[in-house]
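Chemist: Structure here, sequence nowhere to be found:
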């Protein structure tokens, strides 16, 4: 058996990852994907009575991706969990795990659709942004080939300007993390990534009643936005009731907090990026103590209304741990 086609290095899993293995004669073929540790099986397919087995490995590999918002200090940081390294093995049906007749070279795979062939910022949010004081967020960067990238950070506060420079050498996917706790007096921050682009932040005072969300975007990045208005907070309690000789008793089955939030009036480009929250597979509420997974119950977002400014309203819910007892 021989692999006649394998994916390119840093293939984006939103575009498919095709492996083709050929056999000299018709046979039953097992093809499996193995993680970088050499033992964990990420998925396997069996092909019966074929000379050529063709497998799109993307659906199997996407399950191995793990997304969590970065919480490092300002600077470049690895994109842990957001790529998956795997190799493909082929053998006659039933031969695994003892032997593989053909093995493809290891490949690193990225989330989302295919990106440009040159280094690029991977984000759905616009270049002009507003960020609360003390908040943080991240910028995803793709490097199809090994090379170096620099970020020139300009911090303005009143009549004072600071300049900082950060460098990294890598290939594939990595992150640049901005943490305004490192620049407590900042009024404006500019991130200059050279030919890849520039992102400018206007820093506004933090509001205790606002709600900051992070979410996985359609292109495999984690975006952030602070919703300045909290319209409503409700607490929902699940109860199982019973009746005995002394009256009614209730067992608390669970509690969840439902919060309705609203964005500022935003341009269509910002609203389009925020609308992805309704379909994102992973959304978090960002707090001082960390990121809390939430469920977005809103299923529809209005992006444009003739003659009117538009904002986006969402409802999120989060589980509250309770001790289920009869009372």
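Modeler: Received the coordinates, thanks. Because the structure is predicted, anything quoted here is derived from the model rather than measured. Numbers count the residues shown, from 1 in each chain.

Chemist: Could you use CA atoms for every contact and neighbour count after this?
Modeler: Fine.

Chemist: how many other residues sit next to the nearest residue in space to residue 171 that is not next to it in sequence?
Modeler: The shortest distance from residue 171 to any non-neighbouring residue, by Cα to Cα, 6 or more residues apart in numbering, is to residue 146 (4.2 Å). Neighbourhood size, residue 146 [other Cα atoms under 10 Å]: 11.

Chemist: what about residue 146, distance to residue 293?
Modeler: 34 Å (Cα to Cα, to the nearest Å).

Chemist: Over to residue 231?
Modeler: From residue 231 to residue 293 the distance is 20 Å (Cα to Cα).

Chemist: For these two, indicate the residue with more neighbours.
Modeler: residue 293 (19 against 14).

Chemist: Not counting sequence-adjacent ones, nearest residue to that one?
Modeler: residue 284 (4.3 Å).

Chemist: buried sites along the helix or strand that contains residue 231?
Modeler: Here residue 231, judged by DSSP states H and E, is contained in strand 229-244. With burial defined by 16 or more other Cα atoms under 10 Å, the residues of strand 229-244 counted as buried are 229-230.

Chemist: Show me where the stretch 201-327 of the chain has its strands.
Modeler: Taking DSSP state E, counting those that start in this stretch to define them, one finds strands in the stretch 201-327 of the chain at 211-216, 222-227, 229-244, 247-262, 283-287, 290-296, 313-320.

Chemist: So which of these is nearest residue 168?
Modeler: strand 222-227 (19.8 Å; Cα to Cα).

Chemist: for comparison:
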């Protein structure tokens, strides 16, 4: 099975476009759909769950000396995006005692709470006679929690629909891609929009970890066991060792010879080549001409100089390729 790589096409604090390729046919939809669902429903976040305005006991009330009524204030409060540490509810507040606009940045917060969109508009006091205290409760959760789930609250504390999810939108699409002579691989495009409380790449990592945790339970394993190749332990970087031979874009003849010999990864080729040319030429129907082609492809990819393996015999004048006068010993 070919192992994919992840490339970042675009990245900012609120948007990320990731490409996962190559994937075996069908895996694009499988991974894309699973990641999208986890991103939208399962990542934790913080939100205001209720608020209290001094002197106000109902969500449809007007607020003295304030342009907005309670309904409009609640709508504005729901747009506040926060980061919160810990699981316990935390209270934040602001005192309004003079004319002018109030934004989320005016709220007093304990150290464990951080407001991301400090410019979020809340209300405007239209008189210096205003004297109100606004207190909000910040909770931590997942997804969306309607106000009805708050249950009984103290008199004057009004429940608020809580949008915990830090993900605004997630979308994916799958297209075909080509590796060597094969054209039936998938390329997964995954786009993530966040509210700024989490970066898209961090969101993708967390979603992947959640999937791994659940799949590990299905596999009957208590812990995640990462199997390491002996060759990797000897020093070849994992990204090089696990690279599929399709990346080398060999001719059909050379590619098929390696496949029939059970060689599917670049690392396996490098370890064989380290033992000498004869090790490669011992592969059925794989002759000097195919070896020359392989060396050229590895040189183009800078694989002949990776740490953990000595391939100096194939670099510069140390390696003598087949010439036309030599003829061909394989074709």
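Modeler: Alright, I've got the coordinates. Only a predicted model underlies this, so the values are computations on that prediction, with no experimental measurement involved.

Chemist: TM-score of the superposed pair?
Modeler: Superposed pair, TM-score by TM-score structural alignment, normalised by the length of structure 1: 0.21. Supporting alignment: 116 aligned residues with a Cα RMSD of 6.5 Å.

Chemist: sorry, back to before: how near is the residue nearest to residue 293 of structure 1 to residue 235 of structure 1?
Modeler: Residue 284 of structure 1 is 18 Å from residue 235 of structure 1, by Cα to Cα.

Chemist: again, but for residue 59 of structure 1
Modeler: Applying Cα to Cα to residue 59 of structure 1 and residue 235 of structure 1 gives a distance of 37 Å.

Chemist: Ok, residue 179 of structure 1 next?
Modeler: The gap separating residue 179 of structure 1 from residue 235 of structure 1 is 32 Å, by Cα to Cα.

Chemist: got it, and residue 43 of structure 1?
Modeler: Remark: distance between residue 43 of structure 1 and residue 235 of structure 1 (Cα to Cα) = 41 Å.

Chemist: Check residue 286 of structure 1 too.
Modeler: With Cα to Cα as the criterion, residue 286 of structure 1 and residue 235 of structure 1 are 19 Å apart.

Chemist: Kindly report the same for residue 107 of structure 1.
Modeler: The value you get for residue 107 of structure 1 to residue 235 of structure 1, if Cα to Cα is used, is 47 Å.

Chemist: Taking strand 211-216 as reference, get the angle to whichever strand in structure 1 runs longest.
Modeler: Secondary structure of structure 1 per DSSP state E: the longest strand is strand 136-157. Interaxial angle, strand 136-157 of structure 1 versus strand 211-216 (axes from the mean of the first three to the mean of the last three Cα atoms, to 10 degrees): 120 degrees.

Chemist: Against which helices or strands is strand 136-157 of structure 1 packed?
Modeler: Strand 136-157 of structure 1 is packed against strand 120-122, strand 160-179, strand 188-192, strand 222-227, with contacts defined by 3 or more Cα pairs under 8 Å, 6 or more residues apart in numbering; DSSP states H and E.

Chemist: Apply 7 Å and report the result again.
Modeler: strand 120-122, strand 160-179, strand 188-192 (3 or more Cα pairs under 7 Å, 6 or more residues apart in numbering; DSSP states H and E).

Chemist: residues of the last one that come out buried?
Modeler: For strand 188-192 of structure 1, a neighbour-count test (16+ other Cα under 10 Å) marks 188-192 as buried.

Chemist: Same check on the longest one?
Modeler: By neighbour count on 16+ other Cα under 10 Å, the buried set for strand 160-179 of structure 1 is 168, 171-179.

Chemist: can you redo the residues you listed as JSON lines with distance to residue 152 of structure 1?
Modeler: Output for the buried residues of strand 160-179 of structure 1, formatted as JSON lines (distance: Cα to Cα, whole Å):
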{"residue": "168", "distance to residue 152 of structure 1": "12"}
{"residue": "171", "distance to residue 152 of structure 1": "19"}
{"residue": "172", "distance to residue 152 of structure 1": "21"}
{"residue": "173", "distance to residue 152 of structure 1": "19"}
{"residue": "174", "distance to residue 152 of structure 1": "17"}
{"residue": "175", "distance to residue 152 of structure 1": "15"}
{"residue": "176", "distance to residue 152 of structure 1": "11"}
{"residue": "177", "distance to residue 152 of structure 1": "13"}
{"residue": "178", "distance to residue 152 of structure 1": "12"}
{"residue": "179", "distance to residue 152 of structure 1": "15"}
